[in-house]
Each structure stands twice: as structure tokens, then as C-alpha cells.
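Peer 1: no FASTA, just this:
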């Protein structure tokens, strides 16, 4: 059994027991979160989509804050002496899917 869940504007294909990194969620390690925005459910070959889906996905937060790789945005105009360097690290949360019901 698997489901496609929308978390923070992104879609994830999840199964029970999966561990994945999602955009930062509020909460601490050990908290449980519930996702009700389920787009598709496969229950032993039977697909359910759209408004017929009455499923919620429950997950546990393993690590509340994980930083991604550093991304650098460097801007420069030649012969003008203009240089600008910006960077950021995207924040993620590691969750583990506990149940699809």
C-alpha cells in the first residue's frame, strides 16, 4: 500500500516505514504529524484518487532541523567592479511514516 501526499507544496510517494526529508515542519523530535492532503492511494492494486480519498498519513519527526547543501548565487558585471555573493542552505525535517489509514 502506498500513497501520494502533498507536503508543503511538494508531492511525495510514501509507504509505511519510509523515512524521508521534507521541507521544514514545525515540531520537535518525537512529535507526530498528520497529513490529510492525500492525492492518491493504492490499496492492493485498487487506485483511489481525487475527492474519493478519505485517507490520512501519520508520521513521526525523527530530526527536526537538517540543513541542505549550500547554494551560492554570484552576480558580476564585467569591467564595472560589481560583485555580489549570496548564499543559503535550505532547511529540512526528517520524518518516518508510521501509518496510512
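Peer 2: Arrived safely, thanks for sending. Computed from a prediction, not measured in an experiment: that's the story for all the values here.

Peer 1: switch to C-alpha atoms for all contacts and neighbour counts from now on
Peer 2: Will do.

Peer 1: could you give me the buried positions within stretch 3-15?
Peer 2: 3, 4, 5, 6, 7, 12, 14, 15 (16 or more other C-alpha atoms under 10 Å).

Peer 1: the second one reaches residue 13, doesn't it?
Peer 2: Think residue 4. Yes. Using C-alpha atoms under 8 Å, residue 4 is in contact with residue 13, at 4.5 Å.

Peer 1: returning to what we had before: quick check, nearest of the buried residues of stretch 3-15 to residue 43?
Peer 2: residue 3 (8.8 Å; C-alpha to C-alpha).

Peer 1: want to compare, so here's the second one:
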């Protein structure tokens, strides 16, 4: 059984027991979270989509703040002495899917 759920504006395909990194959620480690915006559910070959979906995905926050890889934006104009270097690390939350009900 799997489901496609919308979390923080992004769609994820999830199964029970799966761990995944989602965009940062305002919650602490050990908190239980529910995602009610389920777009598709596959129950042993039976697909349910649209308004017919009545499922809720329950998950537990494993790690509340995980930093992604460094992304560097570097701009330079040759022979002009112009250089700009900006970088950032995207924040994620690691969750573990407990149930799809």
C-alpha cells in the first residue's frame, strides 16, 4: 500500500515504515504529525484518486533539523574586478511514516 501525499507544496510517494526528508516543518523530534492532503492511494492494486480519497498519513518526526548540501551561487565578470559569492544550505526535516489510514 502506498500513497501520494502533498507536504509543504511538494508531492511525495510514501509507504508505511519509510523514512524521508521533507521541507522543514515547525515541530520537535518525537512529535506526531498528520498529513490530510492525500492525492492518491493504492490499496493492493485498487487506485483511489481525487475527492474519493479519505485517507490520512500519520508520521513521526525523527530529526527536526537537517541541513542539506551547500549550494553556491558565484557571479563574475571577467576583467572588471566584479565577483559575488552567495551560498545557502536548505533545511529539511526527517520523518518516518507510521500509517496510512
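Peer 2: Sure thing, it's come through. Note that the structure is a prediction, hence the values are computed from the model and not measured.

Peer 1: could you dump the buried residues of stretch 3-15 of the first structure to a markdown table with distance to residue 27 of the first structure and secondary structure?
Peer 2: A markdown table is the format used below for the buried residues of stretch 3-15 of the first structure (distance: C-alpha to C-alpha, whole Å; DSSP: H, G, I helix; E, B strand; the rest coil):
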| residue | distance to residue 27 of the first structure | secondary structure |
| --- | --- | --- |
| 3 | 23 | strand |
| 4 | 22 | strand |
| 5 | 19 | strand |
| 6 | 18 | strand |
| 7 | 15 | strand |
| 12 | 20 | strand |
| 14 | 20 | strand |
| 15 | 22 | strand |
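
Peer 1: which SSE is the residue positioned nearest the centre of the first structure in?
Peer 2: By C-alpha atoms, centre = their mean, the first structure has its centre lying nearest to residue 22, at 2.4 Å. Per DSSP states H and E: residue 22 of the first structure is located in strand 19-23.

Peer 1: next helix or strand past that strand?
Peer 2: Counting by DSSP H and E, what follows strand 19-23 of the first structure is strand 32-35.
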